[in-house]
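Trainee: no sequence on this one, just coordinates:
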């Protein structure tokens, strides 16, 4: 068994933390963080025995966390910490633990329609008092912001991400961290 690839990622609900619930966080952590931990623990003995490698995808959100992405960013920060812990713990077994840290790419998670519906869902489930505090139609401003900024940030060609995974899997001496994307390189 040469390599385990952990590439879990769901965005979950987005909006300011005032509007989010613990369940919003749990839903994202269940996939992004606990999913990675479960799969890794399931295959860890095989990887140790074969002196293989574990490749884990975190996110550029560990470098710069934007408002409204609390559940996603916190889950990926936890994945980054878990990756670092594993790297230290498995090093004596000859296991490489490699982190893929992609920036902003156009994927299924960057679908404008679903993001805007998500903003509306979170906005309208909030109390009227909270919506009044933020101002009439604040969700419309948030949707417009995403509509204008998102497409400018998302790289469409993610070949570099695929190439990084490939190198992480087959290279004789892979890097421990692959930072991919224009926005990651700026930090």
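Mentor: Yep, that arrived. What you are looking at is a predicted structure, and each value in this text was computed from that prediction instead of being measured.
Trainee: C-alpha from now on. contacts and neighbour counts both.
Mentor: Noted.
Trainee: what's near enough to touch residue 161?
Mentor: For residue 161, the contact set (Cα atoms under 8 Å, 6 or more residues apart in numbering) comprises 102, 180.
Trainee: in stretch 170-179, what counts as buried?
Mentor: Within stretch 170-179, the residues scored as buried using 16 or more other Cα atoms under 10 Å are 174, 176, 177, 178, 179.
Trainee: tell me which element the closest residue to the fourth one other than its chain neighbours is part of?
Mentor: Using Cα to Cα, 6 or more residues apart in numbering and skipping the chain neighbours, the partner closest in space to residue 178 is residue 100 (4.9 Å). Secondary-structure element containing residue 100, defined by DSSP states H and E: strand 96-102.
Trainee: buried set for stretch 118-138?
Mentor: Under 16+ other Cα under 10 Å, the buried positions of stretch 118-138 are 118, 119, 120, 122, 123, 131.
Trainee: and those, which two are furthest apart?
Mentor: Spatial extent of these (Cα to Cα) is set by the pair 118 and 131 at 15.6 Å.
Trainee: what packs against the longest helix belonging to the chain?
Mentor: Taking DSSP state H as the criterion, the chain has its longest helix at helix 70-90. The elements that helix 70-90 packs onto, with contact taken as 3 or more Cα pairs under 8 Å, 6 or more residues apart in numbering; DSSP states H and E, are helix 22-32, helix 34-50, strand 96-102.
Trainee: ok, second structure coming up, stack it against the first:
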């Protein structure tokens, strides 16, 4: 994906923090920004990921940053370290990429699981932004919040994840409007389905959730949900959108003179945005009927057996 704008901010020596840089889109983004000339602080939780990122950096500038977005003590330590290293220059960019995805029927999801999803994908982003904001304001820099096409349309069996993305969209809009007077831009990047290691993690977590719910409930959803998981992963594996496209969008958001408020990466992300604007809820609900059809048939069988 190519972006163009007549005025650019050169990457050289501009400091950026990328959260969730251990693997997948975050890793691709951190290495790409490093290659462009940014001073990248790559947020990781484990020392082996830090070593791997350092080895993969072609510039030697990339710095791993111990950062877990669910732990405020580590967030503030990371902010202090970056502040010490950047000094009066401040922080040009914060890429809030860290996240995870729980896929399950909402009835099978425990309140604690939902809290963890929210803590990682929403509250963690807020906590990181709040800690780094004085440095970003100093540089009149950029905040890039990574969302999803599911921030516009909620799919069955991805309700918890979609809830965090809807909330992140609202948080981003509010921050963008509050921070404009300080010269700080807030941008949302919405990637569609891209083949990354996250899909294997989604499948493992889904089976754990099913095993922890009552059989009476899981029996209602299992056939259609397992079909959904398989179809979703297959779609991601065959996606023509690649991690480089995501990294290019983030780079444009960090260098454009006037960045867009939203970058939609991939045909599915762009299509979702259009459909959300044009189609009424009833039409969207009907389009998702095929996803839950097996569930409905199973429910009818269960009711018939009980009667």
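Mentor: On my side now, so go ahead. Computed from a predicted structure; not experimentally measured.
Trainee: just the helices and strands packed on helix 70-90 of the first structure: most buried one?
Mentor: Scoring those by mean neighbour count under mean count of other Cα atoms under 10 Å gives strand 96-102 as the most buried, with a mean of 24.
Trainee: please pull up the equivalent of residue 117 of the second structure in the first structure.
Mentor: The alignment partner of residue 117 of the second structure in the first structure, by TM-score structural alignment, is residue 28.
Trainee: and what of residue 161 of the second structure?
Mentor: By TM-score structural alignment, residue 161 of the second structure lines up with residue 72.
Trainee: tell me how far that match lies from residue 53 of the first structure.
Mentor: In this structure, residue 72 of the first structure and residue 53 of the first structure are 25 Å apart, going by Cα to Cα, to the nearest Å.
Trainee: residue 139 of the first structure too?
Mentor: Between residue 139 of the first structure and residue 53 of the first structure the computed distance is 44 Å (Cα to Cα).
Trainee: compare these two (neighbour count), which wins?
Mentor: For residue 139 of the first structure versus residue 53, neighbours defined as other Cα atoms under 10 Å are more numerous around residue 53 (25 against 20).
Trainee: what residues are up against the counterpart of the more buried one in the second structure?
Mentor: Aligned by TM-score structural alignment, residue 53 of the first structure pairs with residue 142 of the second structure. Residue 142 of the second structure sits next to 92, 93, 94, 136, 184, 185, 186, 187, 253, 254 when contact means Cα under 8 Å, 6+ apart.
Trainee: could you find the closest non-adjacent residue to the fourth one?
Mentor: Spelled out, it's residue 136 of the second structure. Sequence neighbours aside, residue 91 is the residue nearest to residue 136 of the second structure in space, at 4.7 Å (criterion: Cα to Cα, 6+ apart).
Trainee: the one you found - that's part of a helix, no?
Mentor: No. Looking at residue 91 of the second structure with DSSP: H, G, I helix; E, B strand; the rest coil, it is coil, so not inside a helix.
Trainee: ok, it touching residue 18?
Mentor: No. The pair residue 91 of the second structure / residue 18 is not scored as a contact, 11.5 Å apart, by Cα atoms under 8 Å.
Trainee: coming back round to it: from the buried residues of stretch 170-179 of the first structure, which is closest to residue 109 of the first structure?
Mentor: Closest to residue 109 of the first structure, out of all of those and judged by Cα to Cα, is residue 179, at 19.1 Å.
Trainee: so how far is residue 176 of the second structure from the equivalent of the closest one over in the second structure?
Mentor: Aligned against the second structure by TM-score structural alignment, residue 179 of the first structure finds its counterpart in residue 264. Remark: distance between residue 264 of the second structure and residue 176 of the second structure (Cα to Cα) = 17 Å.
Trainee: which SSE is residue 120 of the first structure in?
Mentor: Applying DSSP H and E, one finds residue 120 of the first structure within helix 112-125.
Trainee: how about the strands in the stretch 201-307 of the second structure?
Mentor: 262-265 (DSSP state E, counting those that start in this stretch).
Trainee: which residues touch residue 164 of the second structure?
Mentor: Per Cα under 8 Å, 6+ apart, neighbours of residue 164 of the second structure: 117, 118, 121, 122, 151.
Trainee: over in the first structure, see which of these survive.
Mentor: Mapping those onto the first structure (both residues aligned by TM-score structural alignment, their matches' Cα atoms under 8 Å) leaves 117, 118, 121, 122 still in contact.
Trainee: re the thing from before, ok, and the closest non-adjacent residue to the match of residue 117 of the second structure?
Mentor: Using Cα to Cα, 6+ apart, the closest residue to residue 28 of the first structure is residue 12 (5.6 Å).
Trainee: and if you look at residue 183 of the first structure?
Mentor: residue 103 (5.8 Å).
Trainee: tell me the counterpart of the one you found in the second structure.
Mentor: Checking TM-score structural alignment: residue 103 of the first structure goes with residue 192.
Trainee: so what's the residue nearest to residue 264 of the second structure when sequence neighbours are not counted up against?
Mentor: Distances taken as Cα to Cα, 6+ apart place residue 190 nearest to residue 264 of the second structure, at 4.8 Å, with adjacent residues excluded. Residues near residue 190 of the second structure by Cα under 8 Å, 6+ apart: 146, 147, 148, 149, 262, 263, 264, 265, 269.
Trainee: after superposition, how close is the strand holding residue 100 of the first structure to the second structure?
Mentor: In the superposition with the second structure, the average deviation recorded for strand 96-102 of the first structure is 0.7 Å (mean Cα distance after the TM-score superposition for the first structure).
Trainee: now that strand and helix 34-50, what's the angle there?
Mentor: If you take axes from the mean of the first three to the mean of the last three Cα atoms, to 10 degrees, strand 96-102 of the first structure sits at 150 degrees to helix 34-50.
Trainee: report the distance from strand 96-102 of the first structure to the chain centre.
Mentor: 12 Å (Cα atoms, centre = their mean, to the nearest Å).
Trainee: relative to helix 70-90, how tilted is that strand?
Mentor: Using the same axes, to 10 degrees: strand 96-102 of the first structure against helix 70-90 is 160 degrees.
Trainee: which of the contacts of residue 190 of the second structure sit farthest apart?
Mentor: Distance extremes for those: the farthest pair is 146 and 269 at 12.6 Å, using Cα to Cα.
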